[in-house]
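Visitor: Sequence and predicted structure, then a few things I'm wondering about:
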Amino acid sequence: MQLMQICFGISSSAEIAYLSYLYAIVRKKHYTKITSYTRAAKLIGKFLAYSMAQFLVSSGYGSYLLLHQITLGSMCLIVVIALFLPSINKGEDQVVSVANNNEDMEIQPLDMEKPKIENERLEKKDYVSGLKAGVKIYLANHVVLFWSIWWALSSCGAYQVYNYSQNLWALMQHNNQETFNGIVFIATTLIGALLTFSLPYIKVNWQHHGTVVFVISSVCLGVSLVLMGTIHNLFLAYALYIVVDMVYRLSNTIASNVIASELTSNSYSFIFGCDMFMALVLETGLTLIVADEHGLALDIRYQFIVYSGYFIVLAILFVILSILVRLRRANSKNLNEQQDIKS
């Protein structure tokens, strides 16, 4: 389990780095398509992997050792492909722009002829300046802030569902009952790939419907999870899991598209790196409280009821935040009108 978590962390970091690379070589108007296509490709890869694994194991043509060998071979092939990816063309000066902020911060290029100590000083200065620029994005752009909060919080809850869903299914399985866990994973990845691939062609201004996305997604996830935690029918639990995965994949991709559209290629890795870090920190805390033996160590059914309550609380939280933002905007508008009248 610990080795799996290490591999998950490495793959998540690599995914953020790869998306940052893609955003650096394409124009900003293509960010939405790049995000959707990349996530769809990832899900298609999972679909092929699940299908191959299910076929090899079920038919007896392969063992779990063969699956590990295929995975190792795929990783080696990916390394070779990565070596031949085109490099990013950059000018002599690299400028990091803060979204919705007119203040730009220039990062000076390193001069190889300068002493090594001077170059190290410039590297540290550029690194600190880059961190400050990333923090300014959260402070200056409320769109990035709110959608990042949703991205991190929803990912935390979804990761818990992915980690413990099979434990719940095992509780529902009767003696000698045939299981279809692999078929469920195949179905979710295929449906998720189709949804994320088609998202760029749905002409909706998601940025202006953020609260609707947050609340509807959270309520759907909450209701589905409480049903999963209380029912005893395995196939109905499979269907609810597919619903949970569909809602999360779709809302998460929408959030990624909105956030990416507000960023420059230089700031993407920092923002999504922070979002992923917060999601994993929250997931760790939730695991320690709910599932770990040093915490409450709840029964698997009660765990899913807790996860359901988690998403319902998220829905209420974003409704309150939306009301507060609207009230603040209304007050600001009234103050501006009063100042105009006085002047």
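Guide: Nice, I can see it. Because the structure is a prediction, the values reported are computed rather than measured.

Visitor: use CA for all of it now, contacts and neighbours both
Guide: Will do.

Visitor: tally of neighbours for residue 31?
Guide: Number of residues near residue 31 (other CA atoms under 10 Å) recorded here: 25.

Visitor: Can you tell me the SS state at it?
Guide: Assigned with DSSP: H, G, I helix; E, B strand; the rest coil, residue 31 falls in the helix class.

Visitor: Likewise for residue 61?
Guide: Following three-state DSSP, residue 61 is assigned to coil.

Visitor: Please give the element, helix or strand, for residue 17.
Guide: Residue 17 is located in helix 2-25, with elements delineated by DSSP states H and E.

Visitor: here comes the other one, which I'd like you to weigh against the first:
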Amino acid sequence: MSAVYPTVLLCVHGFFSSLRPSEPFLTAYLMGPDKNLTKTQVVNEIYPIWTYSYLALLLPVFLATDYLCYKPVLVLQACSLVLTYAMLWKAHGMLAMQLLEFFFGLATASEVAYYSYIYSVVEPELYQRVTGYCRSVTLFGSAAGSLLGQLLLSLAKVELVHLVIITLASATVAFVAPWFLPMPKRSLFFHMSPGVVEEPAAGSSPSPDKVEDSESRAPMISRSSEAGGSSSGFVQVLWMLFHDFLQCYRCRPLLAWSVWWALATCGYFQIINYAQALWEIFHSSQHHEIYNGYVETLSTLLGALAALLVGCLPVDWTHWGELLLWVLSLLMAACVFIMTMLKNIWVSYSSYIIFRTIYMLLITVATYQIAASLSMQRYALVFGVNTFGALLLWTLITVVVVDSAGLGLDVVTQFFIYGGYFTVISVVFLLAGLYRVFSSRRTMQEVNGESSPPPNSAVTQ
């Protein structure tokens, strides 16, 4: 029962914070009569602020989350969401919308508290179950919000501003739940129990590749948090994180999946952030009924289904991972090109759904492949580093391609660049896969050559 109470509250918070009926129609709302902003202002001057604030806040929020034991940062996330949608409802002007994007970046960076809190209040044997609950409920909330928004728009003919008000009400409900969560007495880094020893994640078993690379993994070490509250303790934690970072990324399979994670997540963020602006070109919300809500709902549900089916696929991801990443990344690139080139809203919708489904399938595989033999401390570190790498690259692309201070390209040209970007990712993993196959064959031939007797050898008595 001690695990049920925080899990239920966390799921309530996750569901209502993800229930955003206005999300699929944000671009249409900003460019509509309520805010009366131009496409250039929305795409090139407002949306990039989310990227910059997310990157700038991720590392300090990550450290503050662990140091403050999660709950205060959960409350901060809830406050940020309420403020974001209150401003979206009442504020006007480009400067106000840029400030809104900053607060949304703070809320997004604070999501690390949502996915970390539960590990500090439940036992390790329950990690997998409660993680499944928390992730599933956010996906369900996102799908339900998109569907609700579309139904209200299509059937009830509500105005877009009413969807913003409903989203604000949902964020307010999400704001209440974290206040009743119990305050954790331990955390992953700053407030560990004395003598914590690293162990692999519950339920995991090392794969053949991880056995081969076992020399790359760090030895089991004992850690104590006796100095966790002092400045020397803070420096000690930073040094510990840096040491773990070097140890983790020496493992070649982990490095390969982490590189794909960072590269693909960067491109994924760009696609979902600017897809609505692309659809506005093909099918303007000012002159036609739009169906973005159905598209977001279907893509989320199919992505969740693909993630669930990963465990049933008869694929040796550890052996064929790079080549499969090549094929599926190339398919993602094709989806981006198709949704841009044909200039048909239904084709664009369909390509977007396929793109999101493939990404969610692969990101689930990457999550398992990376986490299977990591301790919980290193799990948090590796995924934090991967996310930071994705954000760093995402920010660079945004500055150069999107921001009006850079090239400030139009949306269609941007999507051609994103398609080329995923093509480059596929080529990188094609080369990595071919290298892996030829390297394995050469090693096998060398082993067979050493084990076979010389051709002229004879046994003498």
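Guide: On my side now, so go ahead. As the structure is a prediction and not an experimental result, all values here were calculated from the model.

Visitor: In the helix holding residue 17 of the first structure, which residues are buried?
Guide: 13, 15, 16, 17, 19, 20, 21, 22, 23, 24 (16 or more other CA atoms under 10 Å).

Visitor: just those now: which is nearest residue 261 of the first structure?
Guide: Checking those against residue 261 of the first structure by CA to CA gives residue 23 as the nearest, at 10.3 Å.

Visitor: What residue, apart from its backbone neighbours, is nearest the closest one spatially?
Guide: residue 265 (5.2 Å; CA to CA, 6 or more residues apart in numbering).

Visitor: measure the one you found to residue 96 of the first structure for me?
Guide: Using CA to CA, to the nearest Å, residue 265 of the first structure is found at 9 Å from residue 96 of the first structure.

Visitor: which one of those two has more residues nearby?
Guide: Neighbours were counted for residue 265 of the first structure and for residue 96 using other CA under 10 Å; residue 265 has more, 23 against 19.

Visitor: Next up, the contacts around the more buried one.
Guide: Going by CA atoms under 8 Å, 6 or more residues apart in numbering, residue 265 of the first structure touches 20, 21, 23, 24.

Visitor: Aligned to it, what sits in the second structure?
Guide: Under the alignment (TM-score structural alignment), residue 265 of the first structure maps onto residue 376 of the second structure.

Visitor: got it, and residue 243 of the first structure?
Guide: Residue 243 of the first structure maps onto residue 354 in the second structure when the alignment is built from TM-score structural alignment.

Visitor: which element is that match on?
Guide: Going by DSSP H and E, residue 354 of the second structure is in helix 345-371.

Visitor: still on that earlier bit, farthest-separated two in the buried residues of helix 2-25 of the first structure?
Guide: Of all pairs in the buried residues of helix 2-25 of the first structure, the most separated under CA to CA is 13 and 24 at 16.7 Å.

Visitor: which strands and helices sit next to the longest helix belonging to the second structure?
Guide: Determined from DSSP state H, the single longest helix within the second structure is helix 411-451. Applying 3 or more CA pairs under 8 Å, 6 or more residues apart in numbering; DSSP states H and E, we find helix 411-451 of the second structure packed against helix 252-282, helix 317-341.

Visitor: Make CSV from those and add distance to residue 410 of the second structure and mean neighbour count to it.
Guide: Below are those laid out as CSV (distance: least, CA to CA, whole Å; neighbours: other CA atoms under 10 Å):
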stretch, distance to residue 410 of the second structure, mean neighbour count
helix 252-282, 9, 20
helix 317-341, 12, 20
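
Visitor: Distance to residue 429 of the second structure added to these, as TSV?
Guide: TSV is the format used below for these (distance: least, CA to CA, whole Å):
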stretch	distance to residue 429 of the second structure
helix 252-282	8
helix 317-341	5
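
Visitor: any idea how far the residue nearest the centre of the second structure is from residue 392 of the second structure?
Guide: In the second structure, the residue lying closest to the centroid (CA atoms, centre = their mean) is residue 265, at 6.4 Å. From residue 265 of the second structure over to residue 392 of the second structure the distance is 11 Å, taken as CA to CA.
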